[in-house]
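[1] predicted structure and sequence below. I'll ask about it afterward.
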Amino acid sequence: MSEDSVRRGARTAIPILLVALLSLLAPGCRLMDGEDAGDVPPPVTETATKHAKPSGRKPGVVNIETEQSLNGTRAAGTGIVLDTSGLVLTNNHVIQGATRIKGTDTDNRRTYTAQVVGYDRAGDVAVIRLTGAFGLKAAVFASAAGVAVGDPVTAVGNAGGKGGAPTVVTGRVTALEQSVTARDDTNGTSERLSGLIETSAPIKPGDSGGPLLNTSGKVIGINTAASAGLAMDGSKPTKNHRGYAIPSDTALGVARQIQRGEPSSTVHIGPTAMLGVKVRAGGGSPGVIVAEVVPGSPAATAGVPVGAAIVSLGGQAVDSPGTLTGLVLARRPGEVVRLEWTTAQGVLMAAEIRLTEGPPQ
């Protein structure tokens, strides 16, 4: 098993990156819980033939665009149609922070607004629903259990975030059970992904969430990251290029859990609660330091100032930014919780606040 360091959201040539494409601002709207989904397709066990030709493009690909009004950015990625009524599988980092999501089915060329059904932050998997969609062509999945080094593969996606017909690139499986650490240059966070399929297919920013296909055109992985040698200026990748995909069995397992509405320590179901602060570690002091307060948010209404140290939420101690995020994600929009913070002068303050609805995390 290997381990590499990856980056997210970069705009220049870099060692390794997660392949959502970030650009500039547009206004946003609320996200709502997804409707009850149809059955997520079971994988069909199949072993690819090493000497067969790559499959080429297959149905079931969605171009995804998101607006992130709180960060002043937008993003582009890819999704995979799971059922005819518009349930779509993608990466969590494609929809993370989104205040508005649109998906264009590349088979019927129709564009839909989308709602978040649920997401797994640790596994980088998300499920969205295209509102009002019907009669879509769903992708066909196969188990990744039979995938072997040397197998030909095809990667399909919204490369460059250009929309329109998906880009199709080919390569071979170069390694299995790979681990990478994903760094997001936009907010300094990182996460570790493991069990990935490594391939030489030259995936690019915008391909995140798109299918990795075997020689029969069945989905065996979800493209999520690209490596050294990938140039962001439009030039050709070098021979050292590596792409990474989440195995289909892993992604579908999360999708089924989301479909059943079963939250866990990593899987969030439905709308996301928001406190309305950006924080940093306390540097040895209790709590986390407020670096920014979102105007009009519950934190702003309660009078939490920049520079304050949040020390507890709902009676539970806050000792890191990750702890605060976890405590908020465990709540639902509309819940009332007690927030405690200390001012820069060391005065303990408290308020009962009503959490509002925010973007997925």
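    Yes, it's here.

[2] only C-alpha atoms from now on, for both contacts and neighbour counts.
    Fine.

[3] where exactly do the helices run in this structure?
    Listed in chain order, the helices found in the chain under DSSP state H are 92-95, 248-260, 298-302, 321-329.

[4] so which of the ones you listed comes closest to residue 117?
    When these are compared for distance to residue 117 using CA to CA, the nearest one is helix 248-260, at 7.1 Å.

[5] buried sites along the closest one?
    Within helix 248-260, the residues that count as buried by 16 or more other CA atoms under 10 Å are 248-252, 254-259.

[6] burial count for the nearest residue to residue 217 once chain neighbours are set aside?
    Excluding its sequence neighbours, the residue lying closest to residue 217 (CA to CA, 6 or more residues apart in numbering) is residue 55, at 5.0 Å. Residues lying near residue 55 (other CA atoms under 10 Å) number 18.

[7] the one 10 residues further on too?
    Counted with other CA under 10 Å, the burial measure for residue 65 works out to 27 neighbours.

[8] list the contacts for it?
    With CA atoms under 8 Å, 6 or more residues apart in numbering as the criterion, the residues that contact residue 65 are 74-77, 101-103.

[9] ok, it to residue 84 distance?
    Residue 65 sits 20 Å away from residue 84 when distances are taken as CA to CA, to the nearest Å.

[10] cross the contacts of residue 65 against strands and list the overlap.
    Judged by DSSP state E, strands contain the following of those: 74-77, 101-103.

[11] separate out the buried members of the contacts of residue 65.
    Buried members of the contacts of residue 65, scored by 16+ other CA under 10 Å, are 74-77, 101-103.

[12] same list, those residues, but as TSV with distance to residue 163 please.
    Below are the buried ones among the contacts of residue 65 laid out as TSV (distance: CA to CA, whole Å):
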residue	distance to residue 163
74	14
75	12
76	9
77	9
101	14
102	12
103	10
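
[13] wait, which of the residues you listed is closest to residue 154?
    Relative to residue 154, the closest of the buried ones among the contacts of residue 65 is residue 77; by CA to CA it sits at 17.0 Å.

[14] included below, for side-by-side comparison, is a second structure:
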Amino acid sequence: MEHNSNNFSNENQINEDKEKTEDLGLTKASPQSNDSNKSKSKLSGLLSGIFGGIISAVIVTLLFTNNIIPIQNEETGTAEAQATEDQNNAEFVTTMSVDNDEISASNLEEVSEAVVGVLNLRRQSIWTTSEEAGAGSGIIYKKENGKAYIVTNHHVVDGAEEVEIVLNNEERLDAKVLGSDELSDLAILQVDGSKINRVANLGASSDVKVGETVLAIGNPLGMEFANSLTKGIISGLDRSVSVDTNGDGVADWITEVIQTDAAINPGNSGGALVDTDGNVIGINSMKVARSEVEGIGFAIPIDSALPIMEQLETDGEVSRPFIGISTAPINQVPPQYQNNVAVPDDVEGGMVIADVEAGSPADEAGLQQFDVITKINGENVTSILELRKYMYSETKVGDSVTLEIYRNGDKQEIELNLSKRNSI
């Protein structure tokens, strides 16, 4: 990923973007570090006590509220009326139990078995064996020609020297990383398919609506809580979230995600967001992690993930067009260079070219330092995020695009042929 040229000291923008990223508190939901394992036994005991008390209180409240445990009325109660009421209540309880069993057992059991643990293994030194550096989740989405294929998040396997998956029966299999993509935060793994018995059903994220019930399936806090299910709703669709893909504290990509209030915790990354029929509609990826925030998690829509998954599976990488420039927003150009940037007063924004890579499409098209890009194919460009988003979603390698630029205050149109590379 290329960033602004050293010719433009863009510290103010970096600090501003960093503050925005930190204020939002976005965090990847995985991998879960092994450091948390030390407190797992204490945590399990504490959770058992807490959950026991909460469940008891909730059950008692619900039973009285719904009159499942009838409150006796001495004035009007009769044995016959009581028997009829008890029978009606029993039927109600039976119906509710059957419905819940159908959702959890019939529709979710298979997809739960298709959600696996993903272990990121690294060596501490050349003399040691590989140790678990983190754990996440993955979804078995295909079995073909004796091989099985798992989709997970890029950040789950990033930096791994070896990768293993953990099946529902706790059996471990060596996995090969076929491809991984930082911008989409997706990775594809391949394993021997002889031990794989379940493959997830992939749904369509375009069909979901705000308010629909969904469940997140994964391994929160590592493998001790493997195949945990959390329930929530679709809180929002087509959310545009700025993310920092390279860890420098500066937002450098915009991702389109599904928002849900189903609990997503460290270790859930790469797991499944499913509808009540057990169809995978998203891949859990990140959440807002701030002390005053609850229930804001995000998943990559399966519709947008599938084309990326296909490229990673077959080519090992995602083919994206690039221009070959580094840029800075026009309002962030350092004072010592502002005299080199001339645009009419009615131009409200644009990207100033800081550097042109030799031999790139930009170089071949004749773009120059201090040119101001204001539009691409008629679409306004005011930030590198907008430029990348348009390039990677609306164009492909081999396309020609028209850039509207200002050079020395004069408007020009430049035709540019896009070639292949993984960054602009």
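    That came in fine, so what should we check first? Predicted model only: the values in this text are computed from it and were never measured.

[15] quick revisit: now the helices of structure 1 in TSV, please, with extra columns for distance to residue 227 of structure 1.
    Supplementary listing: these in TSV, determined by distance: least, CA to CA, whole Å:
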stretch	distance to residue 227 of structure 1
helix 92-95	17
helix 248-260	20
helix 298-302	39
helix 321-329	27
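
[16] of those helices, which approaches residue 231 of structure 1 most closely?
    Of all those, it is helix 92-95 that lies closest to residue 231 of structure 1, at 20.2 Å by CA to CA.

[17] identify all contacting residues around that closest one.
    Contacting residues not belonging to helix 92-95 of structure 1 are listed as 20, 66, 75-78, 101, 119-121, 124-126, 208-209, 360 [CA under 8 Å, 6+ apart].

[18] rerun at 10 Å
    Residues outside helix 92-95 of structure 1 that contact it (CA atoms under 10 Å, 6 or more residues apart in numbering) are 8-9, 18-22, 64-68, 74-79, 101, 116, 118-128, 184, 206-209, 224, 359-361.

[19] and for the counterpart of residue 267 of structure 2 in structure 1, the neighbour number?
    Aligning on TM-score structural alignment places residue 267 of structure 2 opposite residue 206 in structure 1. A count of neighbours around residue 206 of structure 1, defined by other CA under 10 Å, yields 31.

[20] residue 206 of structure 1: what's it in contact with?
    Contact analysis of residue 206 of structure 1 by CA under 10 Å, 6+ apart lists 9, 18-22, 63-65, 75-78, 94, 157-163, 167, 223-224.

[21] do the same with residue 194 of structure 1
    Applying CA under 10 Å, 6+ apart, the residues near residue 194 of structure 1 are 1-3, 122-123, 176-181, 245-246.

[22] residue 276 of structure 2 versus residue 227 of structure 2, what's the distance?
    In this structure, residue 227 of structure 2 lies at 16 Å from residue 276 of structure 2, with CA to CA as the measure.

[23] now residue 385 of structure 2
    Distance check for residue 385 of structure 2 against residue 276 of structure 2: by CA to CA, it reads 35 Å.

[24] cool, and residue 182 of structure 2?
    Distance of residue 182 of structure 2 to residue 276 of structure 2, computed by CA to CA: 30 Å.

[25] equivalent analysis for residue 156 of structure 2, please.
    Spatial separation of residue 156 of structure 2 from residue 276 of structure 2 under the definition CA to CA is 26 Å.

[26] equivalent analysis for residue 169 of structure 2, please.
    Taking CA to CA as the measure, residue 169 of structure 2 falls 24 Å from residue 276 of structure 2.

[27] so for these two, which residue has more residues nearby?
    The residue with the greater number of neighbours, taking residue 169 of structure 2 and residue 276 and applying other CA under 10 Å, is residue 276; the counts read 16 against 8.

[28] contacting residues for the more buried one?
    Residues counted as contacts of residue 276 of structure 2 (CA under 10 Å, 6+ apart) are 102-104, 107-108, 212-215, 231.

[29] residue contacts, residue 107 of structure 2?
    Residues counted as contacts of residue 107 of structure 2 (CA under 10 Å, 6+ apart) are 101, 274-279.

[30] residue 98 of structure 2 belongs to a helix, doesn't it?
    Yes. Residue state for residue 98 of structure 2 (DSSP: H, G, I helix; E, B strand; the rest coil) corresponds to a helix.

[31] burial count for it?
    In terms of burial, residue 98 of structure 2 registers 10 neighbours under the definition other CA under 10 Å.

[32] distance of the residue nearest the centre of structure 1 from residue 184 of structure 1?
    Nearest to the geometric centre of structure 1 sits residue 92, at 1.5 Å (CA atoms, centre = their mean). In this structure, residue 92 of structure 1 and residue 184 of structure 1 are 13 Å apart, going by CA to CA.

[33] for the aligned partner of residue 62 of structure 1 in structure 2, list the residues it contacts.
    Residue-level alignment of residue 62 of structure 1 against structure 2, with TM-score structural alignment as criterion, gives residue 116. Contact analysis of residue 116 of structure 2 by CA under 10 Å, 6+ apart lists 136-140, 150, 152, 164-170, 172, 217-219, 223, 226-227, 270-272.

[34] okay, now the nearest residue to residue 191 of structure 1 once chain neighbours are set aside: neighbour count?
    Among residues not flanking residue 191 of structure 1 along the chain, residue 182 sits closest, at 5.2 Å (CA to CA, 6+ apart). Here the neighbour count serves as a burial measure; for residue 182 of structure 1 (other CA under 10 Å) it reads 20.

[35] which position in structure 2 aligns with residue 182 of structure 1?
    With TM-score structural alignment as the criterion, residue 182 of structure 1 pairs with residue 243.

[36] please apply the same query to residue 20 of structure 1.
    With TM-score structural alignment as the criterion, residue 20 of structure 1 matches residue 30.
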